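Asker: pasted the sequence and its predicted model underneath.
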Amino acid sequence: MKVGFVGLGVMGRGMASQLLKAGHEVWLWNRSPRAIEALVAEGAHAATDPLKLLAEVEVVHSMLANDQAVRQVLLTPPVLEALRGKVHVNHATISIELVRELVKAHVAHQATYVAAPVFGRPDVAAAGRLNMLAAGPAEAVAKVRPLLEVMSAKVWPMGDLPERAHITKIAGNLMLASAIGSMAEASALTRAYGVSAADFLDVMTRTLFAAPAYQGYGKMIAEEHYQPAGFAMALGYKDVGLGLAAASAEQVPMPIAGVLRDALLEAMAAGDGELDWAALAKVAAARAHLQQRGKA
């Protein structure tokens, strides 16, 4: 199949690589051309702009950073017209408001929007082991499912409304933020009493919280290993904000999410926006003044 991929960041590169390895004809476009050089060397085609990419493919995948990038790259009259008759698979985490706008615009231009946000970090994407949600018109989801399966360990159908996949992704990221925040604060507490984060989190992630999210982020906190970021603090702040906006629209109180947003903002204000969001542990340690107390 002739497949396009727009947005070749740390996640998109790994995902597009899986499509290429599966034998598909892959066309790529990214704002920074250097990001696609390695894939072009492996046989992918580079497009000079999104319109030229769309002229070559029947399905286009996108993995852009945020609402603003999606609007600038994809929600323009020329691009929407070029999408006519094609399927657009969006893997990005974006606002529910924008999802609804995109669906309406695609229908108006006789294109099809499929939501396929993912759970997994860059190394998981590079291994083709993502967990991928999928929602949209049944015929379109069936058409692109073989492509989704190439990039994932499992595809999770979420029905025919794209916003259901997107809200599931947003809610999942809220749970991840909560897990990181709770480990950050709990390990700050144990450190104040002389128990290292490494010792404490080793016990917790082998017993009560023996799950991948706790184990992976717990290891990062224990080792204070926050670079390179698999998921940057600034992106976490964006996603928690998306959750709060969606909650406000449906009058769903989420006080924990508000606390997490403030902690992420505090980290960004301290200059840590590019660190992995596991560095919320730095915020908890700073609030407890552990370094000043000789508990660092």
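Answerer: Cool, the structure landed. Numbering: from 1, shown residues only.
Asker: alpha carbons only for contacts and neighbour counts from here, please
Answerer: Fine.
Asker: now the helices for the protein?
Answerer: 10-21, 37-41, 50-54, 67-74, 77-82, 96-108, 122-126, 138-151, 162-192, 197-206, 212-223, 233-249, 255-269, 280-287 (DSSP state H).
Asker: buried residues in the longest one?
Answerer: So that's helix 162-192. 162-167, 169-171, 173-174, 176-192 (16 or more other CA atoms under 10 Å).
Asker: out of the helices of the chain, flag the one nearest A115.
Answerer: helix 162-192 (5.0 Å; CA to CA).
Asker: what helices or strands is that closest one leaning on?
Answerer: When contacts are defined as 3 or more CA pairs under 8 Å, 6 or more residues apart in numbering; DSSP states H and E, helix 162-192 packs onto helix 96-108, strand 112-115, strand 130-134, helix 197-206, helix 212-223, helix 233-249, helix 255-269, helix 280-287.
Asker: pull the residues that contact the third one.
Answerer: Where contact means CA atoms under 8 Å, 6 or more residues apart in numbering, the residues beyond strand 130-134 that reach it are 114-120, 124, 141, 148, 151-159, 162, 165, 169.
Asker: redo that, cut-off 6 Å
Answerer: For strand 130-134, the external contacting residues (CA atoms under 6 Å, 6 or more residues apart in numbering) are 115-120, 124, 152-158, 165.
Asker: most neighbours, which of those residues?
Answerer: Sorting the contacts of strand 130-134 by how many neighbours each has (other CA atoms under 10 Å) puts A116 first, at 31 neighbours.
Asker: now stretch 208-228, how far from the centre of its chain.
Answerer: Computed by CA atoms, centre = their mean, to the nearest Å, the separation of stretch 208-228 from the middle of its chain amounts to 18 Å.
Asker: next: stretch 73-87.
Answerer: How far stretch 73-87 lies from its chain's middle: 23 Å, per CA atoms, centre = their mean.
Asker: what residues of it count as buried?
Answerer: Within stretch 73-87, the residues scored as buried using 16+ other CA under 10 Å are 73-75, 80-84, 86-87.
Asker: nearest to A249, of the residues you listed?
Answerer: L75 (22.6 Å).
Asker: find the nearest non-adjacent residue to that closest one, please.
Answerer: L102 (7.3 Å; CA to CA, 6 or more residues apart in numbering).
Asker: and here is the other one:
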Amino acid sequence: MSNITFLGLGAMGSRMAQNLITAGHDVCVWNRTPERCTPLVDAGARTAPTPSKAVDGAEIVISMLTNDEASREVWFGKNGALTGLDPAALTVESSTVSPTYIAELNQALCTRGIAFLDAPVAGSRPQAEAGELVFLVGGAAQDVARFEPVALAMGKAVLHAGKSGQGSVLKMIVNALLAVQTVAIGELLTYADVQGLDPKTALSLLAPTPVMSPAAQMSGAMIVQGQHAPMFPINLLLKDLGYLLAGRNDLTVMSAVQDAFKRAKSAGLGDMHITAVANI
């Protein structure tokens, strides 16, 4: 079992940390709002007042935060994790952050001789709860091998995308594909309804066809049921699409998809699940 520090206990991080505790690892947790640590401490974790103190003595440090700014504050800020790391530690950024920021973090850690992986996840709250996440990893093969047994306490697969930063690139693609399919299935089920074909019937008939993906089927089912409880809120998806499209003018389909989600946010749906885009 490993001595692990987990930084960030939001909807995903709290579930991932709990699975590490359940697997028998020695886990220290930290969160900006300390009360979120309490359930995990009750389950057997330790806690610390700052990221710097939390990572002291850790073999593996995992962070799961909202965006570039939150991650930068936890790693680089006052009493940040960079000031307390053991040189032999393996650091893992599982937040969905921009490839540009990953390059910055990787450089800072490499300069200190500390191993680093970018390892965002495919999956949402149900998969985090069930330990069925898929880790999309960038970094050296020997570091991926070191991380894999720990990752498999939180997920079902570890996919090595390549060098540092490539896990983050792959995560941008994964979320973009989900966004495209969600907008498309929402529009097409509306089309079916206008044409007199019941959307639930259309969805069930599409299920066995070769063009229907699991993601589109899941989004379609939530749309026809009117279930938009926030597993993956529109606001977070817009953050990811912003990273994907930063400085790009050649991703025309993705720009159109981003516009659809921006309209949903403007309609007051930003805190709802991405399937709420079908309501605009």
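Answerer: Cool, got the structure. Being a predicted model, the structure only gives us computed values, none of them experimental.
Asker: from the contacts of strand 130-134 of the first structure, which ones fall inside strands?
Answerer: 115, 118-119, 152-157 (DSSP state E).
Asker: L269 of the second structure pairs with which position in the first structure?
Answerer: Under the alignment (TM-score structural alignment), L269 of the second structure pairs with D272 of the first structure.
Asker: ok, now A192 of the second structure?
Answerer: Correspondence of A192 of the second structure to the first structure, assessed by TM-score structural alignment: T190.
Asker: tell me how far its match lies from K219 of the first structure.
Answerer: In this view, T190 of the first structure and K219 of the first structure are 16 Å apart by CA to CA, to the nearest Å.
Asker: ok, now Q68 of the first structure?
Answerer: Distance, Q68 of the first structure to K219 of the first structure, using CA to CA: 33 Å.
Asker: more neighbours, those two?
Answerer: Neighbour totals were compared for Q68 of the first structure and K219, and K219 leads with 18 against 12 (other CA under 10 Å).
Asker: so what corresponds to that one in the second structure?
Answerer: Structural alignment places K219 of the first structure opposite A221 in the second structure (criterion: TM-score structural alignment).
Asker: among the helices and strands packed on helix 162-192 of the first structure, which comes closest to L20 of the first structure?
Answerer: Across these, L20 of the first structure has its closest neighbour in strand 130-134 (16.2 Å, CA to CA).
Asker: so that closest one matches what in the second structure?
Answerer: Counting by TM-score structural alignment, strand 130-134 of the first structure lines up with residues 133-137 of the second structure.
Asker: once aligned to the first structure, how far is the matching stretch on average?
Answerer: Following superposition, stretch 133-137 of the second structure is found to deviate from the first structure by 1.3 Å on average (mean CA distance after the TM-score superposition for the first structure).
Asker: distance-wise, check the residue nearest to L244 of the second structure when sequence neighbours are not counted relative to D240 of the second structure.
Answerer: Leaving out its chain neighbours, the residue that sits closest to L244 of the second structure by CA to CA, 6+ apart is M172, at 6.1 Å. Applying CA to CA, the value for M172 of the second structure to D240 of the second structure is 7 Å.
Asker: hmm, back to that, adding distance to M1 of the first structure, write the helices of the first structure out as JSON lines.
Answerer: Formatted as JSON lines, the helices of the first structure follow (distance: least, CA to CA, whole Å):
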{"stretch": "helix 10-21", "distance to M1 of the first structure": "10"}
{"stretch": "helix 37-41", "distance to M1 of the first structure": "17"}
{"stretch": "helix 50-54", "distance to M1 of the first structure": "13"}
{"stretch": "helix 67-74", "distance to M1 of the first structure": "21"}
{"stretch": "helix 77-82", "distance to M1 of the first structure": "18"}
{"stretch": "helix 96-108", "distance to M1 of the first structure": "21"}
{"stretch": "helix 122-126", "distance to M1 of the first structure": "20"}
{"stretch": "helix 138-151", "distance to M1 of the first structure": "9"}
{"stretch": "helix 162-192", "distance to M1 of the first structure": "23"}
{"stretch": "helix 197-206", "distance to M1 of the first structure": "43"}
{"stretch": "helix 212-223", "distance to M1 of the first structure": "34"}
{"stretch": "helix 233-249", "distance to M1 of the first structure": "32"}
{"stretch": "helix 255-269", "distance to M1 of the first structure": "41"}
{"stretch": "helix 280-287", "distance to M1 of the first structure": "43"}
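Asker: which of those helices is buried the deepest?
Answerer: Mean neighbour count (mean count of other CA atoms under 10 Å) peaks for helix 10-21 among the helices of the first structure, with a mean of 22.
Asker: distance from the chain centre to it, please.
Answerer: 14 Å.
Asker: and what of stretch 41-50 of the first structure?
Answerer: How far stretch 41-50 of the first structure lies from its chain's middle: 23 Å, per CA atoms, centre = their mean.
Asker: related to what we said a few turns ago, out of the helices and strands packed on helix 162-192 of the first structure, which is closest to L39 of the first structure?
Answerer: strand 130-134 (19.4 Å).
Asker: pull the number of nearby residues for Q251 of the first structure.
Answerer: 10.
Asker: who's in contact with it?
Answerer: Taking CA under 6 Å, 6+ apart, we find Q251 of the first structure in contact with no residue.
Asker: out of the helices of the first structure, which gets nearest to G4 of the first structure?
Answerer: The nearest among the helices of the first structure, by CA to CA, is helix 50-54 at 6.5 Å.
Asker: ok, back up a step: just send the helices and strands packed on helix 162-192 of the first structure back as TSV, with distance to L8 of the first structure too.
Answerer: Listed next are those as TSV, based on distance: least, CA to CA, whole Å:
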stretch	distance to L8 of the first structure
helix 96-108	21
strand 112-115	18
strand 130-134	16
helix 197-206	33
helix 212-223	24
helix 233-249	16
helix 255-269	24
helix 280-287	27
